[in-house]
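> The amino acid sequence is not available; the structure is as follows:
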């Protein structure tokens, strides 16, 4: 038992908004939007409290909560006196702390984007939105696999309805594709979790890490099977080629505010699971398949970059860009050294901020023009010069301009891989060149060229729309010019992972 309730309050604080919204009539549109947006401030405040209280020099998990929860020990229900005890366990290491803060920030900004862009059904929308936030926060704070899986599954339900009801023309197909792919990934993950529990007789992540690293080579076949299962389960979420097609539909058909969460946070669950569980549980096997991960990363990077280059829809450009940038995460993981892993985690956070910014701007363009086709958006630099300037800045951050977070993450990931696999890393650098080409192509075509008469009277970015843009840019620049703000909380987590690898 512990006396800390901070993480429980943080994770379940959006329930306050859900309960209040349940009692507000559907016709009170402004009140519903105000409550839905305001409800994200409580987890945001608590996340900042946790971050400022986090001991960056400390090792292990912090804000730990351990309480009795599910216990069938000696109940007579299980034969042979098997101990089936699953406690309620929360805690944060540096990696989880950073992602919890990222989740809280992006959720608040996505809620503001929802107030601007969503036109109907606000009561159900914000109740589902806040339920999704609970799931995302819970995933990163869980310290046992059973709780991790519950929160992991909790994110699927609201996402399905948010896509299927408030998305665009083919929203139902996108929602079904999302559910099928992620449902299959969840099934594989559940099998892996049950197997781990049977082997270790615990669901505690740190205990499983120690036990699996102590088990000898006689269990290598089981370890390989479990690692492949985790790679598939989290590879769907990340996504890793060829498990990516569902993500393209979601990015195009879901509301832009929801894509901010999906691209900015939900994809990062895949990276978090792969690093925290895959590398943590099976460091020896991951070391042996490092070259495979490196090749998969380069394939993601080049495949996504090439297809982004030939897209005519701005949403599709950014969807393939996300696939490409997730390849950099795999590249950093494949390096299996302190620099590469740090680059992978930096890329997780950096892409979360940059993709949220770019999809917010696309949502703003779509709200005014009702199109995201690049050919139809030419000349917007004249009617919307400030918004076009921010779009260019976001593209510069995404392609890795020095002084922004994208540069730090890409530099560290590739530096780590060059130390271990220089040939694979050299091939991967072609993706960086293609990134600059497809982003500049899209931005220049949208910004310059002839301005159709119907776009001449478009309103530029409004003051309320400046808030998420400036906040996201502030974090992007802060990490770019002062990377220690992110590196210092991660040091203990990196050292723990490297100790398992033997580095």
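Looks like it came in fine. Note that the structure is a prediction, hence the values are computed from the model and not measured.

> all contacts plus neighbour counts: C-alpha atoms, from now on.
Fine.

> List the buried residues for the lengthiest strand in the chain?
Assignment by DSSP state E gives strand 62-71 as the longest strand of the chain. For strand 62-71, burial by neighbour count (16 or more other C-alpha atoms under 10 Å) applies to 62, 63, 64, 65.

> Same question for stretch 301-313.
Buried, per 16+ other C-alpha under 10 Å, within stretch 301-313: 301, 302, 303, 304, 305, 306, 307, 308, 309, 311, 313.

> now the strands: where do they sit in this protein?
Counting by DSSP E, one finds strands in the chain at the ranges 62-71, 85-92.

> Make JSON lines from those strands and add distance to residue 404 to it.
Formatted as JSON lines, these follow (distance: least, C-alpha to C-alpha, whole Å):
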{"stretch": "strand 62-71", "distance to residue 404": "29"}
{"stretch": "strand 85-92", "distance to residue 404": "27"}
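
> Just give me the longest helix of this protein.
Longest helix in the chain by number of residues (criterion: DSSP state H): helix 338-369.

> What are the buried residues along that one?
Buried-residue list, helix 338-369, by 16+ other C-alpha under 10 Å: 338-366.

> if we can go back for a sec, and residue 286, which of the strands of the chain is closest to it?
strand 85-92 (23.6 Å; C-alpha to C-alpha).

> So what touches that closest one?
With C-alpha atoms under 8 Å, 6 or more residues apart in numbering as the test, strand 85-92 has contacts from 7-8, 61-73, 140-144, 146-147, 202-204.

> residues contacting residue 313?
Per C-alpha under 8 Å, 6+ apart, neighbours of residue 313: 372, 373, 374.

> Can you tell me the closest non-neighbouring residue to it?
Distance criterion C-alpha to C-alpha, 6 or more residues apart in numbering; nearest residue to residue 313, sequence neighbours excluded, is residue 373 at 4.4 Å.

> Do I have it right that the one you found meets residue 312?
Yes - shown here, residue 373 and residue 312 form a contact pair, counting by C-alpha atoms under 8 Å, at 5.9 Å.

> how far away is residue 110 from residue 217?
47 Å (C-alpha to C-alpha, to the nearest Å).

> another one to put next to it:
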């Protein structure tokens, strides 16, 4: 076993340990899950610092798994590069924070935290896999575990949300599997590096376009891209906040990662050819999500449509087909991961005290919950893209890159940023200022809540002030991708 396998084994070990505990040991379940997710986070940081940005895939593991006939078969192959490493660290961090946010889960905690750790295992595997077959297996682990986490511990329409999630993402997985099988049949390999070289010298054909389309549909559902977004709205509203932290913070980013890794990374010339289509889809996401976010009267719905809008910025960065735009897309993925995790932790804390997330029920919480309101303000300013916070730098890079390729679309995209300020400030003002609409006995957050939130706040500020925290690791991988266009 190499370092990456040891990292993957940490949440699995946590699952095993929890099985030896009594079902009634609720506190022990929660503490153990937090310990194992924290160990995984520290381990990912241990990989981050010795990482060489100028090199390609690192910490590689490649073990023959199984074969059939005269073929080489499939390998258990892992590795990380400058694209996957920041997302891996984001995954372990958000998982750790979400485990602490699970203090609001009171029932069937042994099963809950077992599935929670299995979900982290699957998410880490998605970013660590270095072949398509292993990627698909980890991808499916996240699908199954999320289905149960939504369907058992969600709110009133939890079963509906869980089945919408399963059906939409199951269809996406079917497209992904067909694409992977087709690629293996044509090129005889599922290894990332082998496929990138083989596709680069392969002449354009209808078959290759079809396979790329299957992959893009799968990741369009995951991101999601309009009109594949309906399932995501239900999940944001009906899943427990700790699970939405992971869903919005990590799982949506798997769609962005898939487009970057397999679309841009393996089919760069094809993606450049459809860059205008991607720009249009990005604008639709950006504006559609922003306009509907403004019309919502429920806080979780505002954040759900906001996620659609911000994933549009990811698409715009990819549509730029240059290194600056790609950097913006990755920055936006990481920034939104931190911001959405922070927001839904706040939503969980608010619902626990008031049993409501309707905007009309609030007002004046800045007086009774000053710590909550202060953190909510930072999160809101990050979401609308205030300079000095992570949201600004990601939007700036995405639109700057797009201006080079599609200046008109970039100009239109700036309207989405204005709308983001409108719906975000409206929600912030409705919750924290004005007269209190209902007589809540709302005590402020204690240290178990605000301390992990403060960690997210520091990172949001840190990335906004010093983007080199991410870009130093990221640039080598993006330069390799961009070289495919230059070639």
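Cool, got the structure. Everything numeric in this text was worked out from a predicted model, so none of it was measured.

> TM-score them against each other, please.
The TM-score (TM-score structural alignment, normalised by the length of structure 2) is 0.99; 487 aligned residues with a C-alpha RMSD of 1.0 Å.

> if we can go back for a sec, whereabouts in structure 2 does the longest helix of structure 1 align?
Using TM-score structural alignment, helix 338-369 of structure 1 corresponds to residues 323-354 of structure 2.

> And the matching stretch against structure 1, how far off on average?
Superposing on structure 1 places stretch 323-354 of structure 2 at an average distance of 0.6 Å from its equivalents, by mean C-alpha distance after the TM-score superposition for structure 1.

> now what about stretch 132-140 of structure 1, what contacts it?
So stretch 132-140 of structure 1 is contacted by 10-15, 92, 96-97, 99-100, 103-104, 107, 147-149, 151-155, 158-159, 265-266, 269, 272 (C-alpha under 8 Å, 6+ apart).

> Kindly recompute the last result at 6 Å.
Applying C-alpha atoms under 6 Å, 6 or more residues apart in numbering, the set of residues contacting stretch 132-140 of structure 1 from outside is 11, 12, 96, 100, 148, 151, 152, 154, 155, 158.

> Quick check: of those, which lies closest to residue 27 of structure 1?
Distances from residue 27 of structure 1 to those, taken by C-alpha to C-alpha, are shortest for residue 158, at 22.0 Å.

> What is the equivalent residue in structure 2 for the closest one?
So, by TM-score structural alignment, residue 158 of structure 1 is matched to residue 145.

> picking up where we left off before, which one of residue 110 and residue 217 of structure 1 is surrounded by more residues?
More crowded of residue 110 of structure 1 and residue 217, by other C-alpha atoms under 10 Å: residue 110, with 26 against 9.

> Translate the more buried one into the numbering of structure 2.
For residue 110 of structure 1, the residue aligned by TM-score structural alignment is residue 98.

> quick one: its match and residue 366 of structure 2, what's the gap?
Residue 98 of structure 2 is 25 Å from residue 366 of structure 2, by C-alpha to C-alpha.

> Residue in structure 2 paired with residue 307 of structure 1?
By TM-score structural alignment, residue 307 of structure 1 lines up with residue 292.

> Equivalent analysis for residue 143 of structure 1, please.
Mapped onto structure 2 by TM-score structural alignment, residue 143 of structure 1 lines up with residue 130.

> residues in contact with that match?
77, 78, 79, 192.

> sorry, back to before: from the buried residues of stretch 301-313 of structure 1, which is closest to residue 253 of structure 1?
residue 313 (11.9 Å).

> sorry, back to before: in a markdown table: the contacts of residue 313 of structure 1, plus distance to residue 116 of structure 1 and neighbour count.
A markdown table is the format used below for the contacts of residue 313 of structure 1 (distance: C-alpha to C-alpha, whole Å; neighbours: other C-alpha atoms under 10 Å):
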| residue | distance to residue 116 of structure 1 | neighbour count |
| --- | --- | --- |
| 372 | 18 | 20 |
| 373 | 21 | 17 |
| 374 | 23 | 20 |
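
> from those, which is closest to residue 465 of structure 1?
Closest approach to residue 465 of structure 1 among these (C-alpha to C-alpha): residue 372, at 18.4 Å.

> need the contact list for that closest one.
Applying C-alpha under 6 Å, 6+ apart, the residues near residue 372 of structure 1 are 313, 314.

> do residue 279 of structure 2 as well
Taking C-alpha under 6 Å, 6+ apart, one finds 316, 319 in contact with residue 279 of structure 2.

> Now check structure 1 for the residue matching it.
Residue 279 of structure 2 maps onto residue 294 in structure 1, by TM-score structural alignment.

> measure its match to residue 498 of structure 1 for me?
On the measure of C-alpha to C-alpha, residue 294 of structure 1 and residue 498 of structure 1 end up 18 Å apart.

> Can you get me a residue count around the residue nearest to residue 109 of structure 1 when sequence neighbours are not counted?
Nearest non-adjacent residue to residue 109 of structure 1, counting by C-alpha to C-alpha, 6+ apart: residue 468, 5.4 Å away. Here the number of neighbours of residue 468 of structure 1 (other C-alpha under 10 Å) works out to 22.

> try residue 370 of structure 1
10.

> repeat for residue 87 of structure 2
Around residue 87 of structure 2 there are 24 residues (other C-alpha under 10 Å).

> Then residue 486 of structure 2?
Neighbour number of residue 486 of structure 2 under other C-alpha under 10 Å is 10.

> Now do the same for it: its match in structure 1.
For residue 486 of structure 2, the residue aligned by TM-score structural alignment is residue 502.

> same check, this time on residue 40 of structure 2
So, by TM-score structural alignment, residue 40 of structure 2 is matched to residue 43.

> is it true that that match touches residue 8?
No - the criterion here is C-alpha atoms under 6 Å, and residue 43 of structure 1 misses it with residue 8 at 10.4 Å.
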